[in-house]
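Novice: for reference, the sequence and a predicted model appear below.
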Amino acid sequence: MPETPGIVFAIFFLVPAIYAIKLGLEVMARLMELLLPIIVIVYVLLLVLVIPKLEYTKFLPIMVGGIKPVLAGALPNINFPFGQILPVAFLYKYVKGNGGGDGKVGKGGNTDFIKYCFAAIIIATILLTFRAMASAAAFDEESLKSLTYAPFSTIRAIEIGNIIERLDYFLLGAFYGTTFFKFIITYYIICEVINDVIGKGKPANYAVPVAILILVLMPFLLPRFDLILKTVNPYLFVSLPIFFMVPLLLYITIGIKEKRNSRGNRGVDG
């Protein structure tokens, strides 16, 4: 769909996103809880089905050009998707303590949030690693360099009995599903931040104005995919403080808050 205007995809993303913001954070979380396991199963199943089409000798030679090309390809990918875990940190204040649903902050409730975030990062890293390995084993070096998004071409190689083929559409569905989840989380956080700054109403009140702002700015901020690729490296160095300092400050804040709450609970018990 290269000739389809980008605004069409933006509208298809924004309309359900506005509806999700209107319904609230809990409904969004329930939707993700329902669909995310299905998406992961489809993703893993596709990787399993493509295994017979892979040639593992294409991994060799390993690091023939040294470590620099590896780092040049790996470092920019810190942004996508690992750097985008930052909006999830804003959801910390909605986490209930002790997992009991009482809304109180207690021992274990806050650390569980961090544990689940790290578990999600580890699972995503494993899945993306296997995806990259599958792409590397499916094509030679020159062909791999010419592909815009190699995983789609890799999954396209799946054939089952000369009947079932072109399963890349399932990967496309998983891709857009996870991208939509990521978008509505970030979208909700933007509305939440605006609501906190203004101090009036609720996040849902700002869903439509933010959507209009995105539609207006999108042609200027994201005009072409090749420009996005060119800005990955500069963005990496600009965002390094965000990747490390913000999570570190969040961890320190959680520790201080837990100590204060434990002291307060001891004082009450005493």
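Specialist: Arrived safely, thanks for sending. Numbering: from 1, shown residues only.

Novice: every contact and neighbour count from this point should use C-alpha atoms.
Specialist: OK.

Novice: ranges for the strands of the stretch 151-270 of the chain?
Specialist: Remark: strands assigned in the stretch 151-270 of the chain by DSSP state E, counting those that start in this stretch are 159-160, 164-165.

Novice: pipe the ones you listed into CSV and attach distance to Ala174 per row.
Specialist: Shown next, in CSV, are those (distance: least, C-alpha to C-alpha, whole Å):
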stretch, distance to Ala174
strand 159-160, 19
strand 164-165, 17
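
Novice: run through the helices of this protein in chain order.
Specialist: Ranges of helices within the chain are 6-23, 25-49, 67-74, 86-89, 109-138, 141-146, 150-155, 168-198, 207-221, 225-230, 232-269, based on DSSP state H.

Novice: most tightly packed of these?
Specialist: Mean neighbour counts were compared across the helices of the chain using mean count of other C-alpha atoms under 10 Å; the top stretch is helix 150-155, at a mean of 21.

Novice: for Phe175, what are its contacts?
Specialist: Phe175 makes no contacts at all, as judged by C-alpha atoms under 8 Å, 6 or more residues apart in numbering.

Novice: could the strands of the stretch 151-270 of the chain go into TSV alongside mean neighbour count and distance to Glu192?
Specialist: Shown next, in TSV, are those (neighbours: other C-alpha atoms under 10 Å; distance: least, C-alpha to C-alpha, whole Å):
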stretch	mean neighbour count	distance to Glu192
strand 159-160	12	46
strand 164-165	12	44
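
Novice: next up, a second structure to put side by side with the first:
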Amino acid sequence: MRQKENVSPKQMGVLFFTYMTGSSIINIPSPLIGKAGSDAWLSLLISGGLGMGLLVCMLFLYRRYPSLTYVEYSRRLIGVWPTAILSLLPLSFILQMVTGIVLDIGLFMQSSMMRGTPVYAFSLPILMVAALTVRAGIEVMARMFAIIIVLVICSVTVVLLLSLENYNWGFLIPVMPHGIKPLLHGAFFSFGFPYAEIFLFAMLLPFVRERSSGELNRTMFIGLIWNIITLCISIICTIMMFGPLAGVKKYSLFEVARTVEVQEIISRIESVMGMSLIAGSYMKATITLYVLSLYVSQLFKLKNYKVIAMPLALVAFLNILVGFKSDMDWTELVSVVHPLWVSVSFVFPLLLITLVALFRKPPS
């Protein structure tokens, strides 16, 4: 399977940046500002630093077992049944991630652009396209997503630059007016989304074509650093635009785009930001569904992960239909449950496997 599919270190770095930035650039600013206020960008720096620690663990395991995924080297390190038991939480959360990412697209469209349209009218097409992209393989994903993420970042950059005249630098001060507690609260939230989700790439690194770990390490760290910079800029610009109100505007960059008006020639460009959110979320949902399909196929020793991509997408769609009663249910889950769930599901298993690998003799 992996012998037929492979990508270069640079393509893996692009996939990594795309995954970490795609939907978070739109979804992170508002809730993070709501928790940390004007210090939200500092919270992001803290959580980004913790994310780098997870990336170090993941790359260490890749150097030790360059041809094995997380499931495969877990079996070698702790055994088949412990790996299966330890995989229950990661599998449940990855499925929840696919559900949540696609649900968020539907909620955004329903609340901001096409009011009254049911959420499933958006969710089903997105999941079907994501499943078809998964079946196309990681090589197609790497080439296609490289183009899409450039368009997304360019769109966001243009919107932020056109808003320059509306920024108020005074909204960024004072620093930590309410002490360190809101700062740490924001860091805990932003660590859960998106930095703990780095775990998923432990399943994808063996697809790298070249076995030059140095180049891959450099590319992955560059991708993470650019992600932190990009999110920090979007958060700072949102704070300078709306000040104390930034935390109550759900899709804050979409609201920033609504304020853009240049000589009555350029206006009402929020649809561009809306398309960026949809494109970014689609790419993240596709990568997550890919990892879920691969994880399930390797855990149950199926021959081909592609055949279960569509059934898993259907399960996610059914979860959207019956799993959430309202927008408030989803907001509470993301804000309260998500950071703790992701820490138990992703961080604990990755640290445990890394610790075991440290005390095991490296394979010859």
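Specialist: That came in fine, so what should we check first? Quick caveat: nothing in here was measured; it's all calculated off a predicted structure.

Novice: quantify their similarity with the TM-score.
Specialist: Overlay of the two chains. TM-score (TM-score structural alignment, normalised by the length of structure 1): 0.81; 250 aligned residues with a C-alpha RMSD of 2.7 Å.

Novice: picking that back up, so which of the helices of structure 1 is nearest Lys58 of structure 1?
Specialist: Of all the helices of structure 1, helix 109-138 sits nearest to Lys58 of structure 1, with 5.3 Å by C-alpha to C-alpha.

Novice: picking that back up, nearest to Pro5 of structure 1, out of the strands of the stretch 151-270 of structure 1?
Specialist: Here strand 164-165 is closest among the strands of the stretch 151-270 of structure 1 (C-alpha to C-alpha), at 28.3 Å.

Novice: out of the helices of structure 1, flag the one nearest Glu55 of structure 1.
Specialist: helix 109-138 (5.1 Å).

Novice: buried residues of stretch 81-95 of structure 1, list them for me.
Specialist: By 16 or more other C-alpha atoms under 10 Å, the buried positions in stretch 81-95 of structure 1 come out as 83, 85, 87, 95.

Novice: in structure 2, which residue range corresponds to it?
Specialist: Aligned by TM-score structural alignment, stretch 81-95 of structure 1 falls on residues 194-208 of structure 2.

Novice: quick check: end-to-end length of the matching stretch?
Specialist: Stretch 194-208 of structure 2 has an end-to-end distance of 23 Å (C-alpha to C-alpha, to the nearest Å).

Novice: show me what Leu144 of structure 1 lines up with in structure 2.
Specialist: So Leu144 of structure 1 corresponds to Ala246, using TM-score structural alignment.

Novice: list the contacts of that match.
Specialist: 30, 33-34, 238-239, 252.

Novice: likewise for Ala150 of structure 1?
Specialist: Going by C-alpha under 8 Å, 6+ apart, the list of residues near Ala150 of structure 1 reads 135, 144.

Novice: what does Gly267 of structure 1 give?
Specialist: Gly267 of structure 1 neighbours (C-alpha under 8 Å, 6+ apart): none.

Novice: what lines up with it in structure 2?
Specialist: Checking TM-score structural alignment: Gly267 of structure 1 goes with nothing.

Novice: what about stretch 148-165 of structure 1, distance to the chain center?
Specialist: Put simply, stretch 148-165 of structure 1 sits 24 Å off its chain's centre (C-alpha atoms, centre = their mean, to the nearest Å).

Novice: if we can go back for a sec, ok, which of the strands of the stretch 151-270 of structure 1 comes nearest Ala29 of structure 1?
Specialist: Ala29 of structure 1 lies closest to strand 164-165 among the strands of the stretch 151-270 of structure 1, at 33.4 Å (C-alpha to C-alpha).
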